[in-house]
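Novice: Provided below are the primary sequence and the corresponding predicted coordinates.
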Amino acid sequence: VFVEVKTRTEGGWTRPAAAVDQRKRGLLGQAAKEYLRRLGNPET
């Protein structure tokens, strides 16, 4: 499981999913693949 942890300085509230757009999902996917590659591609 890969997660992004962040704080918000603005007073407004929004759904967490609204902060993860298509570009960010792609970057998280790339990071996950690289992490698994460095581990020697264990079974997932």
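Specialist: Received it, and whenever you're ready, just let me know what you need.

Novice: For the rest of this, base every contact and every neighbour count on C-alpha atoms.
Specialist: Will do.

Novice: Kindly tell me how buried residue 37 is, as a neighbour count.
Specialist: By other C-alpha atoms under 10 Å, 11 other residues sit near residue 37.

Novice: okay, pairing it with this:
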Amino acid sequence: MKRYRTRGTPEMAIIDKEGRIRFQRFGSFDPASGVQLINQLLAEDRG
């Protein structure tokens, strides 16, 4: 938790393959938004 400076639970973080935090949210989170963001990151990786 210290490495990514998390504050507690519930917390959602999406971390890229370089280990960088690309998204971080404390509290409730819409899973569909997470899927959309992951798909964007995958597209960046391919492009």
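Specialist: Arrived safely. Bear in mind the structure is a predicted one, so any value in this text is a computation, not a measurement.

Novice: TM-score for these two?
Specialist: After superposition, the two chains reach a TM-score (TM-score structural alignment, normalised by the length of the first structure) of 0.45; 27 aligned residues with a C-alpha RMSD of 2.2 Å.

Novice: And the helices in the second structure, which stretches?
Specialist: All helices of the second structure, identified by DSSP state H, fall at 31-46.

Novice: For residue 25 of the second structure, which residues are in contact?
Specialist: Applying C-alpha atoms under 8 Å, 6 or more residues apart in numbering to residue 25 of the second structure gives the contacts 11-13.

Novice: For the residues you listed, pick the one with the most neighbours.
Specialist: Tallying neighbours with other C-alpha under 10 Å puts residue 12 at the head of the contacts of residue 25 of the second structure, with 17 neighbours.

Novice: So which of the contacts of residue 25 of the second structure is the closest to residue 22 of the second structure?
Specialist: Within the contacts of residue 25 of the second structure, the smallest distance to residue 22 of the second structure is 7.5 Å, found for residue 13 (C-alpha to C-alpha).

Novice: List the contacts of that closest one.
Specialist: Contacts for residue 13 of the second structure (C-alpha under 8 Å, 6+ apart) come out as 21-25.
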